[in-house]
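Enquirer: Sequence first, predicted model second:
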Amino acid sequence: MTVIDYSLYLVTGRNLLPLGKDYYQSLEESLQGGVTLVQIREKHADTAEFLEIATKSKAICDKYNVPVLINDRIDIALAVHAHGVHLGQTDMSVAQARAMLPPGAIIGVSCNNEEHVKNALRDGVDYIGIGAVWGTKTKKLTNPLVGVRGVGSLLEVLDGTGVKGVVIGGIKSTNLLRTLHGSVSRTNHAVDGVAVVSDIVASSEPRHAAEKLSKVLRAFKADLPISVLAVRADSARHSIIEGVVRLMKVVRELNPLVHQITNNVVATQSANVTLAIGGSPIMATEPQEMEDLSRICNSLLINIGTMRSDGMLSMSRAGYFANANQKPLVFDPVGIGASTFRKDTVQELLNVFQASAIKGNAGELAALAGSVEVETKGVDSIGSGFKDPISFVMTLARKERCVVVLTGPVDYLSDGVTVITLRNGHEILGKITGSGCIAGSSVATFCAAAAFESQEPPNAGKLVRGDILLGSVAGILVLTVAAEVAAARSDVKGPGTFLPALIDELWALTPETLRSKAKLEIHA
C-alpha cells in the first residue's frame, strides 16, 4: 500500500481557473508548491473527456511522486491506475468499490456527522473527508456546515483506528491556521490534512498559493506536540504568584494597548479599570478600523454584552485580525443563555476566530458548553452551580482549545491540563454593574503582558504567544485582591462608594499585598 501524505490535498476544479490559465500548467505548478495528494474531480465531463484529463493529470503527478485519487468514478480510477477513489455519501458503496479496486487501493468518504464517520469505519475506509468546514462556492452544500469547532467530535471517533481525517470546504490561507488550531479533538487528535480547491486552482500563481499553505501546515505540525496547552503539573503555588507579580511590573512598564469591543453599559468603568491596572484602553467598534488596530494593540477583548446584529462584523473582523497578528484574544460571551440570537452569534464568532481565553460566569459557560447544570437569568447565573467545576473547566478548555475562566465566589481557571482555583474577592463586587466585564478587561490587560514577556519570535504555526493561563490568573487575582482591600476601607459604605475605591486600590496594589492575600490552589 502506498503511504499517503494527506497534509496538502488538492481537489481539482477546472471551472475555477483564472482566465488564460492552462489546467495542466496550474496542476504542475501546484505540485511544485508542495501539494502532497491530488483528487481529480470532474462532475460534468463525459467519460472520454474525464479519462483524458485523468490520464494526463496522473502523468504530471507521477513526475513528482504525488498520489492521485479519482472522485466517484471507479472505472476512471482503474483505467489510469490511480491510487484510489473518493466517494460521497450517495456514491457507490465502499464494499462495492473495494471489490472492484486492486488490493491496497485508497478509499476515502465524505462525512458530515458522527454517524457518517461510524459508518465509514465499519466499511473499512482509509480516510474520511470532514466538511464543509467553511462556506464554499465550489460545491452546492447538501448538508449543514460542520464548522471548525465541530470537527473535533468527529475526530474523536477516529481515536485508535488509524483512519486518517482530512477537512474540506472553503479552506484558504487566510483561515488555514484557525482551521488547524480548532480542528483538534479533546483527546488532542489533530487532522491529518486539509483539502483545498479554489485557493490554489483559482490562483494565477498556484505554486505560490500552495507554498503559502504548506508553510503554515509545516509550522503548525511542528508546534502541535506542545499545543496551546501548557503542562504545569510541576508548577508550585509560589512560582505562579511570583509570575503574577512579574506581570504586574510588565504591565506598568509596557502600558499595553488593550482594544476592547465591549458592553457599552460599562465601557467607561472598563476603560478606567484598564488604566488603573497600568494598561491603555481603546474602545473602538468601527469594522473598517479592525485590521489597523490589530497591528498596534497588544491584546483584544470581545464582550457581547450589548449585542447588536451590526456589531457582528466588527467582532469577527477584530478576532480574525487578532489571530492573524498573534495577539491574545479574550472572549466574554455575556448573557449567551438569554436568547437564541446570542447563542447563534457566539457559535458563529467562535468558528471565525480562536479565543486565547474565554471568561464567563457559570450560566454563560454552561450555555456555551451545552450543559443544563446551571440556569441563567439575563446575564446572571442562578442555582448552585456545577457539581464538579474542576472537571467542567478542564473539559471545556480542551474542547475550545483555550484557557477557560469560570468566575464566581470561587474562580476556576484551566488550560485543559491544569486547573487553578482562586478564592479571593468580596461579595460586593457582584453588586456593581459590569463586574464580570471589568474582569475581562483585567484579563485582557495581563494577557497582553504575558504575550509581550514571552519574547517569542513570530511563528506561522501559532495563533498567540505567551502564557495565557498565567495572564488570566493575574487578571482575576489582581482584581479580586484589590476588591478585598477596597471593601475593607472605612469610606466604603456600599456599591456606590465601592467602585471608585476599587479603581484606587487597583492603582495602588503592591506585590506585597498580593502575595499576602492570594488564595490560590493548583489542581493538576
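Expert: That came in fine, so what should we check first?
Enquirer: from here on, contacts and neighbour counts on C-alpha atoms
Expert: OK.
Enquirer: Not counting sequence-adjacent ones, nearest residue to the residue positioned nearest the centre of the chain?
Expert: Closest residue to the average C-alpha location of the chain: residue 354 at 3.1 Å, with Cα atoms, centre = their mean. In space, and not counting its chain neighbours, residue 354 is closest to residue 178: 6.4 Å by Cα to Cα, 6 or more residues apart in numbering.
Enquirer: Put this next to the previous one:
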Amino acid sequence: MPFTGTVDYSLYLVTGRELLPQGAKSNVQDYYETLEETLKGGVTLVQVREKEADTREFLEIAKRTKEICNKYNVPVLINDRIDIALAMGADGVHVGQSDMPASLVRKLLPRDSILGISANTPAEAAKAVEDGADYVGIGPIWNTSTKKDIKNVLGVRGVGQILDALEGSNVKAVGIAGINERNVLRTLHGSVSIRNRSLNGVAVVSALMASKKPYEAAKALSEVVRGFLSTPPLLSRLDASSLHTKGIVNAVAHLLSKVREGGPVIHQITNNVAINQSANVTLALGASPIMATAPQEMEDLSKISGALLVNFGTITDKDGMLEAGKWVNTRKNPIVFDPVAVGATKFRYETAQELLSTWQASVIKGNPAEIGTLANSDEVRSRGVDSVGSGFANPAPMLRELARKEPMTGKTDWVSDGSVTISSSNGHEYLSQITGSGCIVGTSVATFCAAANLSARSGTTDDHHRLVYGDMLIGAIGGMLAITIASELAAERQDVLATGTFLPALVDELYHLTPEKILKRARIEIHS
C-alpha cells in the first residue's frame, strides 16, 4: 500500500541495525521491534539503510519495514539502491553525492516518488533542486560514528548558506549526522538562513537505533522538534528596506514601557565582579533579577524567567551555563551571551565554542576584541578584557557576516542581525572608565529582549512603522540605548564629579528613564 498524504519530515529515522543495543544486531526481529517503537514515539519518515546486507536480505528487510510503516502511514525510502526500491514498492529513494546521479534516479522512479539528495555545499543544494529533489539532507552537521569517511562537518552555523540555495523552490530540508536529544534544539535554532528559513526536520540514526528505550527516545525528540516547528523561530529578521530611525526609536521606547508594565524576571549567570551592579540595573529598569548558577535549578528557573544572560567574565559555572541555555532554548526565550575576554585564553575560546554549540544565543554582546575573535578577524586582538589594535575600519560588513551565524551586538554602539546594521552615537566616556560597564549593557539587553519576546507572543506590532517588537534586533538596540542615554543624563548632573559618583547616578537615571527621554535623545543610524 503506497503512502498517502503530505510528507512530514520532522523526525526522520535512518535505520542502522549495527547500532542496535549489544547482542541485538544479529537479530532482525529486534530491529523490527525497535522500528515499531520509534514509529509509536513519533517518527514520521523512515529510510532503510543496509550497507552490509546482500541483495536478498536487503529486499526482505525493506519489505517488512514497509509493512510495519504502512500501519502508521509513514513513508519508506531506500538508501541508494533504486533496484530495491522498485522491487518492493518503496515511497522513494535517498542518494548521496557519490551514488547514482540524482537526475537519472528521478527518471527511473515512478511518478510522485520521493527523492532525497545529500548536500554539503550551496552548489550541491542548487544542483539537487535542478535534479528534481523533494528534499535535501544537509550535513554532516555534527561528527558522527555512523560514517567512517565523514568530512567537511558543517556545524549548525554552516547550514544557513545551504538553506539559502533552496530559496525560490519547494524543496524541503532536513539536518543530518550526529543529531540527538542533547543537541537537537541547538541544531534547529542555529540552522537558519539569512532569509530566516529553517530546517523542516532532522534525520537521526544512533539516537534511536542504539536506544534501549526507542519509544521514549523518539517521543522526546518528536516533542522537541514539533514544538520548534509549531511556532516561528525567535530570531526573526526585519526588512531593511522598510526601516527608518524614527520607527526603531519608537519601538525601543515602547519596549521600555513593556518592561515597566511586565517586570520580567531576568536570570543572570554573570561576572562575579559585576553581580551587584547588574542586579541593581535590572531593578532600576523595572525588571526582577535572579542570580543563580547551580545546574540543578535551571529547568525550574526557565519556567519563570523572561530571558537569560550568560556572561563568562569569571568562568566558574560552565555546567550551569550549559544547562541553563538548554532549558531556555526549549522555552524559546531569549539568551544574551557576553563572551568576556574570549580571545585572552584558549580555555575561554573553547568554552565559548562549547556554549555556542550547545544552545542558540539570541544576542551576542561584546567589545571589538571579543567580536573579532568570534569572527576570526585580525583587525583587533584581546588584552585581558580590553581591545587593542587598529580596530575595525568599517565594522558593518564584519558584523553582518558574523550575525548571519549569531545575531549580535558589536562594539557597544553597533548592532546587527545579519541583514540590518545600526549604530548609535549615544553614551559618555565615563562608561568606559567603570568596572562592569559592558556587563550592565548585557543586563539591559537581556531585559529589553525579554520585553520584546513577550510583546511578540502577545501579537503586539506598530502598525504605523511596521516593526515587530519581538525582533531581537530591537531588543538589543533598546538595551544598548537605555544604558548609553542614562549615562549621558548621569554625566550632566551637578553631583557627578567623576567615575566614583557616576555609577550610582547612572542607576538613578535608569530608574527615572522614560520613553520620552529615549525619543528625545536617541541618535542612531541605519547602515546598508
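Expert: That came through fine. All of these numbers come straight from a predicted model, not from anything done at the bench.
Enquirer: TM-score for the pair, please.
Expert: After superposition, the two chains reach a TM-score (TM-score structural alignment, normalised by the length of the first structure) of 0.81; 510 aligned residues with a Cα RMSD of 4.0 Å.
Enquirer: Next, please give the residue ranges for the helices of the stretch 51-200 of the second structure.
Expert: For the stretch 51-200 of the second structure, the helices defined by DSSP state H, counting those that start in this stretch cover 55-70, 82-88, 102-108, 122-130, 160-164, 184-190.
Enquirer: List of residues touching the fourth one?
Expert: Surrounding helix 122-130 of the second structure, the residues in contact under the criterion Cα atoms under 8 Å, 6 or more residues apart in numbering are 102, 117-119, 136, 161-166, 169, 171.
Enquirer: Looking at the second structure, name the residue matched to the residue nearest to residue 354 of the first structure.
Expert: Alignment note (TM-score structural alignment): residue 178 of the first structure maps to residue 186 of the second structure.
Enquirer: how many other residues sit next to its match?
Expert: Residue 186 of the second structure has 23 neighbouring residues, counting by other Cα atoms under 10 Å.
Enquirer: so how far is residue 442 of the second structure from it?
Expert: Distance from residue 186 of the second structure to residue 442 of the second structure, counting by Cα to Cα, to the nearest Å: 22 Å.
Enquirer: same thing with residue 430 of the second structure?
Expert: 17 Å.
Enquirer: ok, now residue 332 of the second structure?
Expert: On the measure of Cα to Cα, residue 332 of the second structure and residue 442 of the second structure end up 19 Å apart.
Enquirer: Can you give me the separation between residue 353 of the second structure and residue 289 of the second structure?
Expert: 27 Å.
Enquirer: out of the two, which sits in the more crowded spot?
Expert: More crowded of residue 353 of the second structure and residue 289, by other Cα under 10 Å: residue 289, with 21 against 14.
Enquirer: State the three-state secondary structure for that one.
Expert: With DSSP: H, G, I helix; E, B strand; the rest coil as the basis, residue 289 of the second structure sits in strand.
Enquirer: Which residue in the first structure aligns with it?
Expert: The alignment partner of residue 289 of the second structure in the first structure, by TM-score structural alignment, is residue 281.
Enquirer: again with residue 203 of the second structure
Expert: Under the alignment by TM-score structural alignment, residue 203 of the second structure pairs with residue 195 in the first structure.
Enquirer: What strand or helix carries that match?
Expert: Using DSSP states H and E, the element containing residue 195 of the first structure is strand 193-196.
Enquirer: Also residue 418 of the second structure?
Expert: Going by DSSP H and E, residue 418 of the second structure is not in any helix or strand.
Enquirer: OK, contacts around it?
Expert: For residue 418 of the second structure, the contacting residues are 194, 399, 400, 401, 402, 403, 404, 405, 407, by Cα under 8 Å, 6+ apart.
Enquirer: With that, I have no additional questions.
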